[in-house]
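[1] What follows is a predicted protein model with its sequence.
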Amino acid sequence: MELWIPITIAAAFLQNVRSAMQKHLKGVMGTTGATFVRFGFGFPFALLFVAVLHFGFGMALPAWHGTFLIWAVIGGIAQIAGTQLLVYLFSFRNFTVGTAYSRTEPAQAALFGLVFLGETVSIGSLFAIAISVVGVMLLSVAHSAVTWKNLFTSVLSRTALIGLASGTGFGIAAVAYRAASLSLGGPNFMMQAAVTLAFVIVLQTVLMLVWMVLREPAELRRVAAAWKPSLVVGLAGASASFGWFMAMTLQQAAYVKVLAQVEIIFTIASSVFIFRETIKRLEIVGTLLIVAGVVVLVLLT
């Protein structure tokens, strides 16, 4: 098994933990605050990862340069936008539709990888992506009347469009992070990923902090009041991001993001075994299709 596969699965699990905590925080603070905690409470851990690799394992620090800075800034801003849109979806009663469509990120990442990096995706991998996207579409209509009209018009709903925009932000960020990490050229994929993560998350923290001081100062008080759960979000988020960055340094972003759909399995497991929620038949079918797409991808890479 290639190393990027278990790294991605671990990152997907940690991201599920972070998302669950972030959804909880949305009840005590606004969209901006719930987005900020991912970065503001994550950057100390990101810096710690770099310190451990450098001082603990003797890995050299790669030098920054123009190409790295450009891609890292693009990725950082795109991720903020994608995260804010995703957190904003929690405000909607039917946020499931939007969240499902945000998972079209692998297909969008494949497109952006082709446009920006000239990366090609095999026919088999495109088939795997298509299977997962169909699974996402089924998830989006699992709680409504299942008709062909609903299946395709769901794409035009407000929450779906917000979800698609969120997926675009994440897709651009994934490709930009891969480009930034690869541009460092060494000493190895772990340090390249750690340095990229540290730069990006500090940048995101500063940008969002300035925004809140100038535009939403009340959010700072809400964030400070919820520092304990926010710390958990920061740790889980930084650890998940470190996993994503390592995986995307080793493999194309589109492939990593398709495998990352296994997060849905963790999400449904949490719903059933922790929150005792009922899962509809179409959700099971959609999840199985997403898993099938992941299996096809793994078998072909």
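    Okay, I see it.
[2] going forward, measure contacts and count neighbours with C-alpha atoms only.
    OK.
[3] Show me the strands in this structure, by range?
    Remark: strands of the chain are absent; assignment by DSSP state E.
[4] in it, which residue is closest to the centre?
    Within the chain, one residue has its C-alpha closest to the average C-alpha position: by Cα atoms, centre = their mean, that is Phe170, at 6.2 Å.
[5] Now do the same contact list for that residue.
    Phe170 is in contact with Ala78, Gln79, Gly82, Thr83, Glu105, Ala109, counting by Cα atoms under 8 Å, 6 or more residues apart in numbering.
[6] distance of it from Val256?
    For Phe170, the distance to Val256 equals 12 Å [Cα to Cα, to the nearest Å].
[7] which residues does Phe13 contact?
    Taking Cα under 8 Å, 6+ apart as the definition, contacts of Phe13 comprise Ala240, Glu263, Phe266.
[8] do the same with Ser230
    With contact set as Cα under 8 Å, 6+ apart, Ser230 has these partners: Met21, Gln22, Leu25, Val37, Arg38, Phe41, Val223.
[9] hang on, the last one packs against Thr31?
    No. Taking contacts as Cα atoms under 8 Å, Val223 lies outside contact range of Thr31: 11.1 Å.
[10] okay but Ala174 is in contact with Leu111, surely?
    No. Taking contacts as Cα under 8 Å, Ala174 lies outside contact range of Leu111: 11.6 Å.
[11] Between those two, point out the one with more neighbours.
    Neighbours per residue (other Cα atoms under 10 Å) separate Ala174 from Leu111, with Ala174 holding more: 31 against 20.
[12] show me the contacts for that one.
    Ala174 is in contact with Gly75, Ala109, Met248, Ala253, counting by Cα under 8 Å, 6+ apart.
[13] this is the comparison structure:
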Amino acid sequence: MESWVLFALAATAFQTVRFMLQKVLATKDLSAGGATFSRFVFSAPVVWIAAVLILPAWPVLGSKFWAFAVAGGVTQILATVCTVMLFQSRNFAVGITLKKTEVLLTVLVGIVILGEGVTWPGFAAMVLGVVGVLLLSDPPKVEGRGLRGLLMNRAVVLGLTSGVFFGVSAVTYRGATLEVSDEPMMRALVALAFVLAIQVAALGFWLLIREPGEITRVARAWPRAMWIGLTSLGGSLCWFTAFTLENAGYVFAVGQLEVIFSLLASVYFFHETVTRREGIGIGLIFLSVVVLIVVT
């Protein structure tokens, strides 16, 4: 099995654990911005310490590194904000379903920004995976008729926007790692260190201006929030390493297994049952990933 697949699977596992921790450790003391900030602020010091201790010298950064790193860091924050806003919308389920088309959106963004396409068999496998995800999501109907009703639906706009932003962040993260002159793991570590620094600075400044006192509340919540930050760190490092090795669209397609991991976690921990529809969705996603591994 290709190493990028293993890193994508590890990233997916870390991300599933993080979501479970967020569900268990979530606190009403933090705003959406504060909860997002905790992901970055508790990860950044660990990454920087690791970089200083492991790297004998800082590698050379390409001319496009900072443009890619800033674009990736900012669009990831914006994507997260859009996702949080979805939960404030009456039709948030519609938006969440559309957000899950981010794999196909990532392919389009990759063509535009990096000029990286995918093979037709690979694209077909991605579509198969998206169909499986949609079956698991049980997509609801959109209120309003016709294209105008679709475009005027707040949840639809937020869902697609978040998908595009996540796609841009993945592709530009790959672009940033390719601008670092080192082997894959070190390229991922360096890119992640600078991206986290950008995110802590940008979101921290925003919270200071718009939500005074929120950073203090994040600091007080450290016994719980740090575990979210550490699992987020494990996932981010694995995602970045996978991005150094393969097209971001392929990596995100393997990452769709997160839906299955989350479902299995719900079955195991909360003793929920799997419906026939969900079983078909699981099968399609597994088939999608197997085809991707074979054709790439």
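    Sure thing, it's come through. In this text, all values refer to a predicted model and were calculated from it rather than measured experimentally.
[14] coming back round to it: out of the contacts of Phe170 of the first structure, which are shared with the second structure?
    Counting by both residues aligned by TM-score structural alignment, their matches' Cα atoms under 8 Å, the contacts of Phe170 of the first structure that remain in contact in the second structure are Ala78, Gln79, Gly82, Glu105, Ala109.
[15] The third one maps to what in the second structure?
    If I follow you right, that is Gly82 of the first structure. Aligning on TM-score structural alignment places Gly82 of the first structure opposite Ala79 in the second structure.
[16] what does the fourth one give?
    Aligned by TM-score structural alignment, Glu105 of the first structure pairs with Glu102 of the second structure.
[17] The residue lying closest to that match once chain neighbours are set aside: neighbour count?
    On the basis of Cα to Cα, 6 or more residues apart in numbering, the spatially nearest residue to Glu102 of the second structure that is not a chain neighbour turns out to be Gly163, at 4.5 Å. In terms of burial, Gly163 of the second structure registers 27 neighbours under the definition other Cα under 10 Å.
[18] Name all residues that make contact with Ala242 of the second structure.
    With contacts defined as Cα under 8 Å, 6+ apart, the neighbours of Ala242 of the second structure are Ser3, Trp4, Val5, Phe7, Ala8, Val251.
[19] And Val291 of the second structure, by the same measure?
    Taking Cα under 8 Å, 6+ apart as the definition, contacts of Val291 of the second structure comprise Gly122, Ala125.
[20] give me that answer again for 7 Å
    Under the criterion of Cα atoms under 7 Å, 6 or more residues apart in numbering, the contact partners of Val291 of the second structure comprise Ala125.
[21] so what corresponds to it in the first structure?
    Counting by TM-score structural alignment, Val291 of the second structure lines up with Val296 in the first structure.
[22] what does Phe252 of the second structure give?
    Correspondence of Phe252 of the second structure to the first structure, assessed by TM-score structural alignment: Lys257.
[23] tally of neighbours for its match?
    The local packing of Lys257 of the first structure (other Cα under 10 Å) involves 28 other residues.
[24] That one touches Thr104, doesn't it?
    No. Assessed by Cα atoms under 7 Å, Lys257 of the first structure is found out of contact with Thr104, at 9.3 Å.
[25] can you list residues touching both of those two?
    Contact criterion Cα under 7 Å, 6+ apart; residues shared by Lys257 of the first structure and Thr104: none found.
[26] Tell me the spacing between the match of Glu105 of the first structure and Ser181 of the second structure.
    Between Glu102 of the second structure and Ser181 of the second structure the distance is 29 Å, computed by Cα to Cα.
[27] Between those two, which is the more surrounded one?
    Glu102 (27 against 14).
[28] can you pull the contacts of that one?
    Each residue near Glu102 of the second structure by Cα under 7 Å, 6+ apart is listed here: Gly163, Val164, Phe166, Gly167.
[29] Trace the third one over to the first structure, please.
    By that I understand Phe166 of the second structure. Counting by TM-score structural alignment, which is the criterion used here, Phe166 of the second structure corresponds to Phe170 in the first structure.
[30] Give me the distance between Phe41 of the first structure and Gly58 of the first structure.
    Computed with Cα to Cα, the distance linking Phe41 of the first structure and Gly58 of the first structure is 26 Å.
[31] Then Thr35 of the first structure?
    Applying Cα to Cα to Thr35 of the first structure and Gly58 of the first structure gives a distance of 34 Å.
[32] For these two, indicate the residue with more neighbours.
    Each of Thr35 of the first structure and Gly58 had its neighbours counted (other Cα under 10 Å), and the higher figure belongs to Thr35 (24 against 10).
[33] And for the residue nearest to Leu21 of the second structure when sequence neighbours are not counted, the neighbour number?
    Beyond its immediate neighbours in the sequence, the residue positioned closest to Leu21 of the second structure (Cα to Cα, 6+ apart) is Ile228, lying 6.4 Å away. When neighbours are counted by other Cα under 10 Å, Ile228 of the second structure registers 28.
[34] What's the match for Ile228 of the second structure in the first structure?
    Residue correspondence to the first structure (TM-score structural alignment): Ile228 of the second structure is matched to Val233.
[35] Quick check: its match touching Ala20?
    No. With contact defined as Cα under 7 Å, Val233 of the first structure and Ala20 do not form a contacting pair (8.9 Å).
[36] Looking for the alignment partner of Val37 of the first structure in the second structure.
    Using TM-score structural alignment, the equivalent of Val37 of the first structure in the second structure is Ser38.
[37] Name all residues that make contact with its match.
    By Cα under 7 Å, 6+ apart, the residues touching Ser38 of the second structure are Val218, Ala225, Gly229.
[38] Give the burial count for the nearest residue to the last one once chain neighbours are set aside, as a bare number.
    In space, and not counting its chain neighbours, Gly229 of the second structure is closest to Arg39: 4.3 Å by Cα to Cα, 6+ apart. Other residues lying near Arg39 of the second structure total 23 when counted by other Cα under 10 Å.
[39] from memory Arg39 of the second structure sits against Thr231, does it?
    No. The pair Arg39 of the second structure and Thr231 fails to qualify as a contact (Cα under 7 Å) at a distance of 8.8 Å.
[40] and the gap between the spatially closest residue to Val47 of the second structure that is not a sequence neighbour and Glu102 of the second structure?
    Nearest-residue entry for Val47 of the second structure: Ala193, 5.7 Å, with adjacent residues in sequence omitted and distances by Cα to Cα, 6+ apart. Relative to Glu102 of the second structure, Ala193 of the second structure is positioned 25 Å away (Cα to Cα).
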